[in-house]
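Student: What follows is a predicted structure for the sequence shown.
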Amino acid sequence: MSALPLHPRFVSLEGGEGAGKTTVLAALRAALEAAGDEAAGSEIVVTREPGGTPLAEKIRALLLHPGEEALAAETELMLMFAARAQHVRATILPALERGAWVLCDRFTDSSYAYQGGGRGLDAAFIDVLEQRVVGLRPGLTLLLDLDVAQGRARIESRDPHPDRIERERGAFFERVRQAFLARAAAEPRRFRVIDASRTVDEVVAEAVARLRAFAGAA
């Protein structure tokens, strides 16, 4: 695993389907706002992947819409990195250069988990793309870990029309989960694993505590 710079104001949120990232992300933003960061002149940018710019959002639609033509694993990976390249250069890097906090729903770790672990693509190839196209990693990555069956049940209960990736089988998502956990074990300095099977309040409380500890040490 190649070393890339960890940015001290860049936080990513990762996890499988149904882990509750949207709720936690909103709580993280509220925690930074409550800490007075904006009053001190520091902006908070909340963004997502794939997406985060108008062009990247169009690529997101291609990736998630269950169209008639099946996407090859390599096509999916390259589209993910095309969206990420635009996102990094148009949204993330400019915000970090302004001194803003960036909170991102998914980042490159999702490619290692979904296209690497899930689809079986070579992690070394993903690493080359990360080095050449992305060039940085979050200083903190919160991984919301959840049993696959529980996550799928949550998705099914909230959305009768799952997207293309949500339609995958359980074995795919188990490979994704294990890939996330392997990355967390390999990078303990950056990752904090949070048990997302607990109540919303418990998960949010731990995520906010982790963010505050990181922000205080940054």
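Tutor: Nice, thanks for sending it over.
Student: Please count neighbours and contacts with C-alpha atoms only from this point.
Tutor: OK.
Student: Give me the distance between Thr145 and Ser12.
Tutor: You called it Thr, but residue 145 is Asp. Computed as CA to CA, to the nearest Å, the Asp145 to Ser12 distance reads 14 Å.
Student: That should have said Ala186, apologies.
Tutor: In this view, Ala186 and Ser12 are 17 Å apart by CA to CA.
Student: Pick out the residue closest to the middle of this protein.
Tutor: Taking CA atoms, centre = their mean, the centroid of the chain lies closest to Arg106, which sits 1.3 Å from it.
Student: quick one: the strands in this structure?
Tutor: 6-15, 44-48, 101-105, 137-145, 191-195 (DSSP state E).
Student: The third one - contacts with which helices or strands?
Tutor: Applying 3 or more CA pairs under 8 Å, 6 or more residues apart in numbering; DSSP states H and E, one finds that strand 101-105 contacts strand 6-15, helix 21-34, strand 44-48, helix 93-97.
Student: Just send the ones you listed back as TSV, with distance to Thr75 and mean neighbour count too.
Tutor: Listed next are the helices and strands packed on strand 101-105 as TSV, based on distance: least, CA to CA, whole Å; neighbours: other CA atoms under 10 Å:
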stretch	distance to Thr75	mean neighbour count
strand 6-15	22	22
helix 21-34	26	17
strand 44-48	20	19
helix 93-97	25	15
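Student: quick one on the thing from earlier: so for His65, which of the strands of the chain sits nearest?
Tutor: Evaluated over the strands of the chain, closeness to His65 peaks at strand 44-48, with 16.8 Å, by CA to CA.
Student: so the closest one versus strand 6-15, what angle?
Tutor: For strand 44-48 against strand 6-15, the angle by axes from the mean of the first three to the mean of the last three CA atoms, to 10 degrees is 50 degrees.
Student: Tell me the spacing between Asp109 and Met80.
Tutor: In terms of CA to CA, Asp109 sits 12 Å off from Met80.
Student: Then Phe214?
Tutor: On the measure of CA to CA, Phe214 and Met80 end up 28 Å apart.
Student: Tell me which of the two has more neighbours.
Tutor: Per other CA atoms under 10 Å, whichever of Phe214 and Met80 has more neighbours is Met80, with 23 against 16.
Student: Could you find the closest non-adjacent residue to Asp122?
Tutor: Distances taken as CA to CA, 6 or more residues apart in numbering place Gly116 nearest to Asp122, at 6.1 Å, with adjacent residues excluded.
Student: shouldn't the one you found be in contact with Phe125?
Tutor: No: under the criterion of CA atoms under 8 Å, Gly116 makes no contact with Phe125, lying 9.2 Å away.
Student: okay, those two: which has more neighbours?
Tutor: Higher neighbour count among Gly116 and Phe125: Gly116, with 22 against 12, using other CA under 10 Å.
Student: take a look at this one as well, against the first:
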Amino acid sequence: MAVADPSHPPVGRFITFEGGEGAGKSTQVKRLAERLRRSGLTVVVTREPGGSAGAEVVRHVILSGAAEALGPEAEAMLFAAARADHVDETIRPALEAGQWVISDRFADSTRVYQGVTGRVPAALIDELERVALDGVAPDLTILLDLPAEVGLKRAAVRRGSADADRFEKEDVAMHAARRDAFLAIARSEPRRFAVVDASHDPDMVAEDVWHAVSARLGLR
């Protein structure tokens, strides 16, 4: 088992999970957090949109579809507002306390969902990101990758009789474009990203995730 080094003071690390609908992000976030805790680390698990009191209010507005009529630029601004609160209230304090933070989605999702497929200008996305993050950036981003049609089927099974949310309801072509966009970002930032094949069973995916985290972030 990998363990934290007791001879050094705790150093906070920030890990984000990205990927399309149904990729298994929530499952893998939970599994990784449990394994890191068994290694003696203090772990904060969070999500986007959401992760703080103010951001959770915005989450309901976005995922309900109430903001869709305002257009992708306004939606990107709402995400940025939620993210700023999330960073200030949850992520930064935990990192400064030497804790590890794992977030189910972060800024890359805005780059893809609103930037690429929503066609919000890159300059606006970059400026919103600069203001919202205020210097906070992931140490490692795990991209759980699988074909869009597989992810959508998984998402449908997961929600059962509940209605699809704002993003799940879109067609497979849109989700395929988002997969391509995530992979393009990963190729452009190989030092930050680890791409994991999410089409395997959850146990195998969890092992691949653990290998990436332990290798990249110096656990032993």
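Tutor: Arrived safely, thanks for sending. None of these values were measured; they are calculated from a predicted model.
Student: before we move on, the earlier item: quick check: which of the helices and strands packed on strand 101-105 of structure 1 is nearest to Val200 of structure 1?
Tutor: If you check each of these against Val200 of structure 1 by CA to CA, helix 21-34 wins as the nearest, at 8.2 Å.
Student: angle of the closest one against strand 101-105?
Tutor: Interaxial angle of helix 21-34 of structure 1 relative to strand 101-105 (the same axes, to 10 degrees): 170 degrees.
Student: mean shift between helix 21-34 of structure 1 and structure 2?
Tutor: Aligned to structure 2 and superposed, helix 21-34 of structure 1 gives a mean residue distance of 0.8 Å (mean CA distance after the TM-score superposition for structure 1).
Student: Could you check how far the residue nearest to Val88 of structure 1 when sequence neighbours are not counted is from Thr108 of structure 1?
Tutor: Among residues not flanking Val88 of structure 1 along the chain, Val134 sits closest, at 6.8 Å (CA to CA, 6+ apart). Using CA to CA, Val134 of structure 1 is found at 8 Å from Thr108 of structure 1.
Student: I'd like to know how many residues surround the equivalent of Pro188 of structure 1 over in structure 2.
Tutor: Here Pro188 of structure 1 is matched to Pro190 in structure 2, going by TM-score structural alignment. Using other CA under 10 Å, Pro190 of structure 2 is surrounded by 12 other residues.
Student: Gly24 of structure 2 too?
Tutor: So Gly24 of structure 2, with other CA under 10 Å, has 23 neighbours.
Student: Map it onto structure 1.
Tutor: Correspondence of Gly24 of structure 2 to structure 1, assessed by TM-score structural alignment: Gly20.
Student: From what I see, its match and Ala196 are in contact.
Tutor: Yes: applying CA under 8 Å, one finds Gly20 of structure 1 in contact with Ala196, separated by 7.4 Å.
Student: between those two, what contacts are shared?
Tutor: Common contact partners of Gly20 of structure 1 and Ala196 (CA atoms under 8 Å, 6 or more residues apart in numbering): Leu144.
Student: shouldn't Val45 of structure 2 be in contact with Arg105?
Tutor: No: with contacts counted by CA under 8 Å, Val45 of structure 2 stays clear of Arg105, the gap being 11.2 Å.
Student: buried ones in the longest helix anywhere in structure 2?
Tutor: Taking DSSP state H as the assignment, the helix of structure 2 that covers the most residues is helix 172-188. Buried residues in helix 172-188 of structure 2, counted by 16 or more other CA atoms under 10 Å: Val172, His175, Ala176, Ala177, Arg178, Arg179, Asp180, Ala181, Phe182, Leu183, Ala186.
Student: What is the neighbour count of the nearest residue to the third one once chain neighbours are set aside?
Tutor: Same thing as Ala176 of structure 2. Among residues not flanking Ala176 of structure 2 along the chain, Ala148 sits closest, at 5.1 Å (CA to CA, 6+ apart). By other CA under 10 Å, 24 other residues sit near Ala148 of structure 2.
Student: List the contacts of the counterpart of Glu73 of structure 2 in structure 1.
Tutor: Aligned by TM-score structural alignment, Glu73 of structure 2 pairs with Glu74 of structure 1. Glu74 of structure 1 makes contact with Leu121, according to CA under 8 Å, 6+ apart.
Student: Glu74 of structure 1 and Arg106 of structure 1, how far apart?
Tutor: To Arg106 of structure 1, Glu74 of structure 1 is 19 Å away according to CA to CA.
Student: for Asp201 of structure 1, same thing?
Tutor: 21 Å.
Student: Repeat that for Val128 of structure 1.
Tutor: Relative to Arg106 of structure 1, and taking CA to CA, Val128 of structure 1 is found at 19 Å.
Student: what do you get for Leu13 of structure 1?
Tutor: Distance of Leu13 of structure 1 to Arg106 of structure 1, given as CA to CA: 5 Å.
Student: Leu55 of structure 1 too?
Tutor: For Leu55 of structure 1 relative to Arg106 of structure 1 (CA to CA), the value is 17 Å.
Student: next one: Ala218 of structure 1
Tutor: 21 Å.
Student: Then Phe125 of structure 1?
Tutor: The separation that Phe125 of structure 1 has from Arg106 of structure 1, given CA to CA, amounts to 19 Å.
Student: and what of Ala83 of structure 1?
Tutor: Per CA to CA, Ala83 of structure 1 is found 12 Å from Arg106 of structure 1.
Student: which residues are in contact with both of the two?
Tutor: Glu49, Pro50.
Student: Report the contact partners of the closest residue to Gly98 of structure 2 other than its chain neighbours.
Tutor: Nearest non-adjacent residue to Gly98 of structure 2, counting by CA to CA, 6+ apart: Gly12, 4.0 Å away. By CA under 8 Å, 6+ apart, the contact set of Gly12 of structure 2 is Ala94, Leu95, Glu96, Ala97, Gly98, Gln99, Trp100, Val101.
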